[in-house]
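Peer 1: sequence first, predicted model second:
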Amino acid sequence: MSDLSEYKESTALENIDAYLDGEELTEEEAQQLEQWIKTDSQNADQAFRRVFLHSYLRQRFQTRAIGEMQARELASQKQEPLILPSESEIEIKPEPKSQPQKATRSQPRRRHPLLSWRWMLLFGIGIVSTFNLAVLFIKDFQIPYDEDKAFEQPINFDSDYMKKTFLMARVAAQPFLYEGFDYSQEELTEKETEGVNGLNGGVGWAGPWIDEGPIYASIVHDTKKKNLGKNDMRLFGTLGFSDQYGNMLLTKGGQYRTGQVSESVSVRHIDLQQVPHALSDSKGFGADGEILWFSFMAQSYDNAGDGRYAYIDFGNEESSLRIGKLASAVRGNWAAAGQVNGTEINTASSDVLSGQAVLVVGRILFRPGAEEVDLWLNPVLNKIPELDEVDLRLMAPDLRIERVKIVSRYSTDFDEIRVGVSFVDVIPAHEHDDNE
């Protein structure tokens, strides 16, 4: 047996770290480590704490690289009870009073495993139950989760730390569906088809845009040069957004302009393989219990209503959500409604004029049956909007989103269509922005 008199605690912990990092221990190191652990219950406790710390730090680093759904799966593991081996299975041997005899050269050395099965079991428990161990020895090994108390203290978004953290999240935003209409003039000139037919930029789409209406839509780069006269509200510049604190939305290139007089219709289908798995079920994209965020910018020629319309439609032909200037909103302000078999239902109208440029940020809570839709118009970008600050709220028909359609009979511009799983996914910032 190896001599433990000079075997230090620091050496034992270093060997544990090395083993957990995938390094191989020599037979002598493994034997010394095992004897050190078995010698004293305090040593066993130190080893167990080391395993927990190593596993916890690894899990923390991994969590930073995973998505929202995986994070929720990890959080759910906190609710699973921890099962420890019984005391009879853990053998703690007291330190021998006499000095152990050293093995002679003539004696064959017994092959010793790196660690006994009991301690391999403990190591496994430490890795599997990283989060469970955080609540050991507190209130009978378990802290009950109280959702009402979980958010009693609101996040202070005014702190410098939260401002910088939120800005970094916006810079790293990754919507799974995006169309910025940033097609160059050269691309548009070389394109063989008219309108937006064949344009295939962005992220998350199954194919290019298809014009279906009698009038073609177009891509505009300079609204000051391309306009419909002195009464065109879009004369002042291209679509963009900056909130009251100076936070700016990241925008690119040109913007989509609908046709006028007659109806223009542009359709683009979503690549459902790019939709996060949790958002889909056997019926398609729109699984009950999940939350979807989206945003886009828009501005119409002027504020006219009385049956005029220009809107974005999320869904399919049977049911969808329409947002924009709606025929069912008589005043012509920005509005939203559900659509069932071509009929607008449950229309909600805002106080914001459709001739005014607007950033629309929406949240869909998919429920069994009708969906809950909340819309914020021109929200601040440095914090998640509150539910009591919504500009429009309505119930939409059961949605299965297959495509995005832009329909208009009144010249209107749309830009920066984003769909994601969080608020920050749909309000990205430039990496050089500073919201202080």
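Peer 2: Okay, I see it.
Peer 1: from here on, just use CA atoms for contacts and neighbour counts.
Peer 2: OK.
Peer 1: from the contact counts, what lies against the lengthiest helix in the chain?
Peer 2: Taking DSSP state H as the criterion, the chain has its longest helix at helix 41-63. Packing partners of helix 41-63 (3 or more Cα pairs under 8 Å, 6 or more residues apart in numbering; DSSP states H and E): helix 9-20, helix 27-39, helix 117-128.
Peer 1: compute the inter-axis angle for the first one and helix 117-128.
Peer 2: Relative orientation of helix 9-20 with respect to helix 117-128: 70 degrees, computed using axes from the mean of the first three to the mean of the last three Cα atoms, to 10 degrees.
Peer 1: quick check: which element contains the nearest residue to residue 374 once chain neighbours are set aside?
Peer 2: Using Cα to Cα, 6 or more residues apart in numbering and skipping residues adjacent in sequence, the residue nearest residue 374 is residue 393, 4.7 Å away. Element membership of residue 393, judged by DSSP states H and E, is strand 392-396.
Peer 1: still on that earlier bit, out of the helices and strands packed on helix 41-63, which one sits most buried?
Peer 2: For the helices and strands packed on helix 41-63, the largest average neighbour count (mean count of other Cα atoms under 10 Å) is found in helix 27-39, namely a mean of 19.
Peer 1: what comes up buried for the longest helix of the chain?
Peer 2: Going by neighbour count (16 or more other Cα atoms under 10 Å), the buried part of helix 41-63 is 43-44, 47-48, 50-56.
Peer 1: hang on, the earlier thing: so what's the residue count around the residue nearest to residue 374?
Peer 2: Residue 393 has 20 neighbouring residues, counting by other Cα atoms under 10 Å.
Peer 1: what's the answer for residue 150, then?
Peer 2: Residues lying near residue 150 (other Cα under 10 Å) number 9.
Peer 1: and the gap between it and residue 56?
Peer 2: 22 Å (Cα to Cα, to the nearest Å).
Peer 1: ok, structure two:
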Amino acid sequence: MSLTNRILIAMVVGIVVGSVLNLLLATDSLTAAHQAWVRTWLVDGVFDVVGKVFIASLKVLVVPLVFVSLVCGSASLGNSARMGPIAIKTILAYLATTAIAISLALLVARIVSPGSGVELAGDVSFEAKSPPPLTEVIINIFPSNPVAAMAEGNMLQIIVFALLFGYAISHAGEHGRRIAGFFEDMDAVIMKMVEILISLAPYGVLALLARLFTDLGLSAILDLGAYVLTVLAVLLLHALGVYSLILSLLVRVSPLVMIRKMRPVWAFAFSTASSGATLPVTLRTVEKRLGVDNSVAGFTVPLGATVNMDGTAIMQGVATVFIAQVYGVDLSLGAYLTVILTATLASIGTAAVPGVGLITLALVLRQAGLPLEGIALIIGVDRILDMVRTAVNVTGDAMVSVVVARSEGQFNQKIYDDPYADMEASARPSHGSGH
């Protein structure tokens, strides 16, 4: 069985097991002793430990992978003067797709009206964290201590230092060539570590989803059904529709190929709800399965995992309309334009802040003149939706990487079209070579 199918089966089993355990624990179908055993040993024990170890194993690869990949990419581009244009194209592409995402979300939410008929919950409250000022965000992009940036996992600072380091390698003559060779060897070793971890993914995915659905159950989704379905519909429309259209028009390749090859990445993103934790798998897939050269992928994917939040922008758009309808506030055209601009810029402006989704939503609601207490209405289902929108975010990272690589002549369409590219990770069938 291919790794993709094993991960998908693990997802289904985890959701089913978690939902069943949630029902058993909620309805007192088990004796007190059995409930204690299920909660203590199975849910808080096996599922929690396996899931957290899996997440930690993913995160431990993120910093070395980002740093080494970016150093290799910028070193190879250092003498070609293409790093600047690649950076500009990448940032503009991420901003454009984010603006499209939130515009689509606002449009669909206005048509569906998910907040109509929803009663306010008077006993809930939400205290929003203040986003940092823009000047502080800009200053914090540049590292004063690269070692501290790596220790703290500050992606933007790591990206800046890696680009500078790689550029210096490309201009250091023979010394630089020796160091570049070392980093290329390091890149191969880290990719092998990613491959080993991917092979264990089904167990981690099952444990994470079983724990989550034991705690939440399916009732949390059903209580806000219209809101949840609207967000999910726009997420799917953006990921499968907008991204496919962009690939077809700008790259002239079949988007179905990318959709098939992104399935394992989606499983990781769905299970971890973290673009950062999924980054090792995303980068490997973009390079080895979608045919994007490391000199481009090493920049676009880590940057996307840090600043590209199309899925989050969609949630903000639907949530804004939902909260406005619940509180009976009629938003003007100017308010909608403000929401689009604020959410688009916030995707980069608050990228380094923990809890960025709710913080940027609070910022958007402030600009639209809506009560921040409305966020409390959707907190219960946000964890589930966060998993899906993370899958959309990583798909956007991959799509933009392909588009930028094509424009730079760093795209290998033979690898993209080959269904069995990167045979170690995709479990090439034994009955055919694929060539």
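Peer 2: Great, that's in hand. Everything numeric here is computed off the predicted structure, so don't read it as measured data.
Peer 1: TM between them?
Peer 2: Taking TM-score structural alignment, normalised by the length of the second structure as the basis, the two superposed chains have a TM-score of 0.24; 177 aligned residues with a Cα RMSD of 7.4 Å.
Peer 1: that older thread, among the buried residues of helix 41-63 of the first structure, which pair sits farthest apart?
Peer 2: 43 and 56 (20.0 Å; Cα to Cα).
Peer 1: list the buried residues of the host helix or strand of residue 58 of the second structure.
Peer 2: Using DSSP H and E, residue 58 of the second structure sits within helix 48-77. By 16+ other Cα under 10 Å, the buried positions in helix 48-77 of the second structure come out as 48-51, 54-55, 58-59, 61-77.
Peer 1: distance between the helix or strand just after that helix and the chain's centre?
Peer 2: Using DSSP H and E, the helix or strand that follows helix 48-77 of the second structure towards the C-terminus is helix 83-112. Distance of helix 83-112 of the second structure from its chain centroid, counting by Cα atoms, centre = their mean, to the nearest Å, is 15 Å.
Peer 1: buried residues, helix 83-112 of the second structure. List them.
Peer 2: Quick answer for helix 83-112 of the second structure (16+ other Cα under 10 Å): 83, 86-87, 89-91, 93-95, 97-106, 108-110, 112.
Peer 1: who are the packing partners of the following helix or strand past that helix?
Peer 2: Note on helix 83-112 of the second structure: by DSSP H and E, the next helix or strand toward the C-terminus is helix 134-141. For helix 134-141 of the second structure, the elements it packs on are helix 155-170, judged by 3+ Cα pairs under 8 Å, 6+ apart.
Peer 1: how far out from the middle of the chain is the helix or strand just after the helix it packs on?
Peer 2: Along the chain past helix 155-170 of the second structure, the next helix or strand (assigned with DSSP H and E) turns out to be helix 173-199. Centroid separation for helix 173-199 of the second structure versus its chain: 24 Å, with Cα atoms, centre = their mean.
Peer 1: which helices and strands does helix 173-199 of the second structure pack with?
Peer 2: With 3+ Cα pairs under 8 Å, 6+ apart as the test, helix 173-199 of the second structure has helix 48-77, helix 155-170, helix 275-288, helix 423-426 packed against it.
Peer 1: can you name the next helix or strand after the longest helix of the first structure?
Peer 2: helix 68-76.
Peer 1: wait, residue 319 of the first structure touches residue 337, no?
Peer 2: No: assessed by Cα atoms under 8 Å, residue 319 of the first structure is found out of contact with residue 337, at 10.8 Å.
Peer 1: so for those two, which sits in the more crowded spot?
Peer 2: Between residue 319 of the first structure and residue 337, counting by other Cα under 10 Å, residue 337 is the more crowded of the two (27 against 22).
Peer 1: check which helix or strand the more buried one maps to.
Peer 2: strand 334-340.
Peer 1: after that strand comes which helix or strand?
Peer 2: Next along from strand 334-340 of the first structure, by DSSP H and E: strand 343-349.
Peer 1: re earlier: helices or strands up against the helix holding residue 58 of the second structure?
Peer 2: helix 155-170, helix 173-199, helix 201-216, helix 275-288, helix 294-307.
Peer 1: run the chain-centre distance for the last one.
Peer 2: Helix 294-307 of the second structure has its average C-alpha position 12 Å from the chain's average C-alpha position, going by Cα atoms, centre = their mean.
Peer 1: and the angle from that helix to helix 275-288?
Peer 2: Using the same axes, to 10 degrees: helix 294-307 of the second structure against helix 275-288 is 160 degrees.
Peer 1: now the angle from helix 294-307 of the second structure to helix 48-77?
Peer 2: 130 degrees.
Peer 1: what do you get for the longest one?
Peer 2: What separates the directions of helix 173-199 of the second structure and helix 48-77 is an angle of 150 degrees, with the same axes, to 10 degrees.
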